[in-house]
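Participant: dropping a prediction and its sequence here:
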Amino acid sequence: MKTRYLMNKKGYLVALFSLALTACSSVSVSTDYDQEADFSRLNGFNWLPESAVVEKESAYLNNRIMDERITKAIDKQLVAQGFNFASTADFYINYSITAEKKTDIRTYDNYSGYGPSWGWGVGYGHRGMSLSAHTETRIDEYQQGSLIIDVIDPKSLELIWRGIGSKRLPESTDAAEMDKLVADVVKSILVKFPPKVK
């Protein structure tokens, strides 16, 4: 991450607090689905066969360890929601991942406190206290990652549901923290499946 600071020490603390809030932010989720599909009949699932898989794309998460982590998280979440892994599936699952470089520019009015001041009126002088303030700017570059989970009809191989979860990616983390991050993103997406069709 490349970060440039234009601020004093107090403003630095403000920026650190803002960064902590961003890191703990929730997953942004969007979904779409085929309104003609009958989701009530879906029970057994399996992964999209390799012959039909489009190569996964990612500038950030394209590795075998991450692939296994995401696959296991999706399996676990679907089973927790009452679906069963089956050789003859009612629907196929597939996922893809992307990463996009983002820039966050924030400007703060930093009030540094009260101090003595002098002022003059018409014919009178007075003393008092004034509040001093100045503007601070933080420029923060980071990676925004998106996990896309697809539900596919096994007969037509047509997409019938898609969920996308996006979150700011950490610069570095250990395996246990990454397990939790992936599980949180997967759950945030799949709790919206199947869609609540009116």
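Facilitator: Everything's here; your move.

Participant: contacts, neighbours, all on C-alpha from now
Facilitator: OK.

Participant: how much space between the residue nearest the centre of the chain and residue 103?
Facilitator: Nearest to the mean C-alpha position of the chain, counting by CA atoms, centre = their mean, stands residue 167 at 1.2 Å. Here the criterion is CA to CA, to the nearest Å. By it, residue 167 lies 14 Å from residue 103.

Participant: quick revisit: which outside residues touch the helix or strand harbouring the residue nearest to the centre of the chain?
Facilitator: Following DSSP states H and E, one finds residue 167 within strand 159-168. Contacts with strand 159-168, where a contact means CA atoms under 8 Å, 6 or more residues apart in numbering, come from 22-23, 25-34, 37, 142-153, 185-186, 188-190, 192.

Participant: pasting the second one now:
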Amino acid sequence: MLKIKLLLVTTLLILSVGCTSNSAKISFDKNTNIDTKNYKTFAWLTTAKIMAPPTDINPVMKVRVDESIEQAFIAKGYQLIDDAEKADFTISYTVGSREEIKVNSYPSTYNTGFGWGSGYYGGRGFYGASMGTDTSVRQYTQGKLAIDVYDVKTHQPVWHGWATKRLSSDDKETPSATINDVVSQVVNQFN
């Protein structure tokens, strides 16, 4: 019974790691010369909110990102105000995506187990045949979001947080959930 439980737990762990392999990669950079501990209010850096919009930006998606970023900072306890000159810090963001191609090439014997196929023994095989290769090509969309924070008093950049994520069909079908999740992860790195 103990072995079955151990096998079940191991299987669940492997599945959970496999399911999170498409998670966003989050990182940030901080200007350590500026103290952010007393920040209470924020505003958008510009009325456009987005720093440099891509030419093909979806306006509905832009509104979702605007609102998600506002809500993420509010959830951290900051108050959104209209006048950028009276705020403690201002925010802006950039978004983008690009099509990526991933090519994998393996010896044909790679998929047959331990390499005991026709390509074994240095590519000559038992009868001198050369080893073939199996090649797979996958195309996917890589999305990126970057959020910037600027100190109002010094007019200096304070913080730059970003996320990259391989967008799945589920992400494209439920974009609001994906946006909220990624924005929340990025903004949670700010302190």
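Facilitator: That came in fine, so what should we check first? Please read these numbers as outputs of a predicted model, since none were measured by experiment.

Participant: drop the TM-score for these two in here.
Facilitator: The TM-score (TM-score structural alignment, normalised by the length of the second structure) is 0.68; 151 aligned residues with a CA RMSD of 2.9 Å.

Participant: residues in contact with the closest residue in space to residue 12 of the first structure that isn't next to it in sequence?
Facilitator: Once flanking residues are discounted, residue 12 of the first structure sits nearest to residue 5: 7.8 Å by CA to CA, 6 or more residues apart in numbering. Shown in contact with residue 5 of the first structure (CA under 8 Å, 6+ apart): 12, 137-139.

Participant: mind giving me the ChimeraX command for buried ones among the residues you listed?
Facilitator: To isolate the buried ones among the contacts of residue 5 of the first structure in ChimeraX, judged by 16 or more other CA atoms under 10 Å, type:
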select :12,137,138
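
Participant: so what does residue 101 of the second structure match up with in the first structure?
Facilitator: When the first structure is aligned by TM-score structural alignment, the residue opposite residue 101 of the second structure is residue 103.

Participant: what's the nearest residue to its match if we skip its chain neighbours?
Facilitator: residue 141 (4.5 Å).

Participant: so which helix or strand takes in the one you found?
Facilitator: Here residue 141 of the first structure sits within strand 125-152, counting by DSSP H and E.

Participant: picking that back up, so which bit of the second structure is the strand holding residue 167 of the first structure matched to?
Facilitator: Here strand 159-168 of the first structure aligns to the second structure at residues 157-166, judged by TM-score structural alignment.

Participant: mean per-residue distance, that stretch to the first structure?
Facilitator: Compared with the first structure after the fit, stretch 157-166 of the second structure shows a mean deviation of 0.6 Å (mean CA distance after the TM-score superposition for the first structure).

Participant: residue contacts, the residue lying closest to residue 167 of the second structure once chain neighbours are set aside?
Facilitator: Sequence neighbours aside, residue 141 is the residue nearest to residue 167 of the second structure in space, at 5.5 Å (criterion: CA to CA, 6+ apart). The neighbourhood of residue 141 of the second structure, defined by CA under 8 Å, 6+ apart, consists of 97-100, 166-168.

Participant: show me where the second structure has helices.
Facilitator: Taking DSSP state H, the helices of the second structure run over residues 2-19, 59-75, 169-173, 175-187.

Participant: single out the most deeply packed of these.
Facilitator: Of all the helices of the second structure, helix 175-187 carries the top mean neighbour count, a mean of 19, counting by mean count of other CA atoms under 10 Å.

Participant: superposed on the first structure, where does that one end up, distance-wise?
Facilitator: Taken over the aligned residues, the distance from helix 175-187 of the second structure to the first structure averages 0.8 Å (mean CA distance after the TM-score superposition for the first structure).

Participant: what stretch of the first structure does that helix fall on?
Facilitator: Aligned by TM-score structural alignment, helix 175-187 of the second structure falls on residues 178-190 of the first structure.

Participant: what do you get for stretch 58-69 of the second structure?
Facilitator: Counting by TM-score structural alignment, stretch 58-69 of the second structure falls onto residues 63-74 of the first structure.

Participant: quick one on the thing from earlier: I'd like the helices of the second structure as CSV, with distance to residue 161 of the second structure appended.
Facilitator: Below are those laid out as CSV (distance: least, CA to CA, whole Å):
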stretch, distance to residue 161 of the second structure
helix 2-19, 24
helix 59-75, 12
helix 169-173, 21
helix 175-187, 6
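
Participant: for these, which one sits closest to residue 81 of the second structure?
Facilitator: Comparison of these against residue 81 of the second structure by CA to CA identifies helix 59-75 as nearest, at 10.6 Å.

Participant: and the contacts of the closest one?
Facilitator: By CA under 8 Å, 6+ apart, helix 59-75 of the second structure touches 49-50, 79-80, 176, 179-180, 183-184, 187-188.
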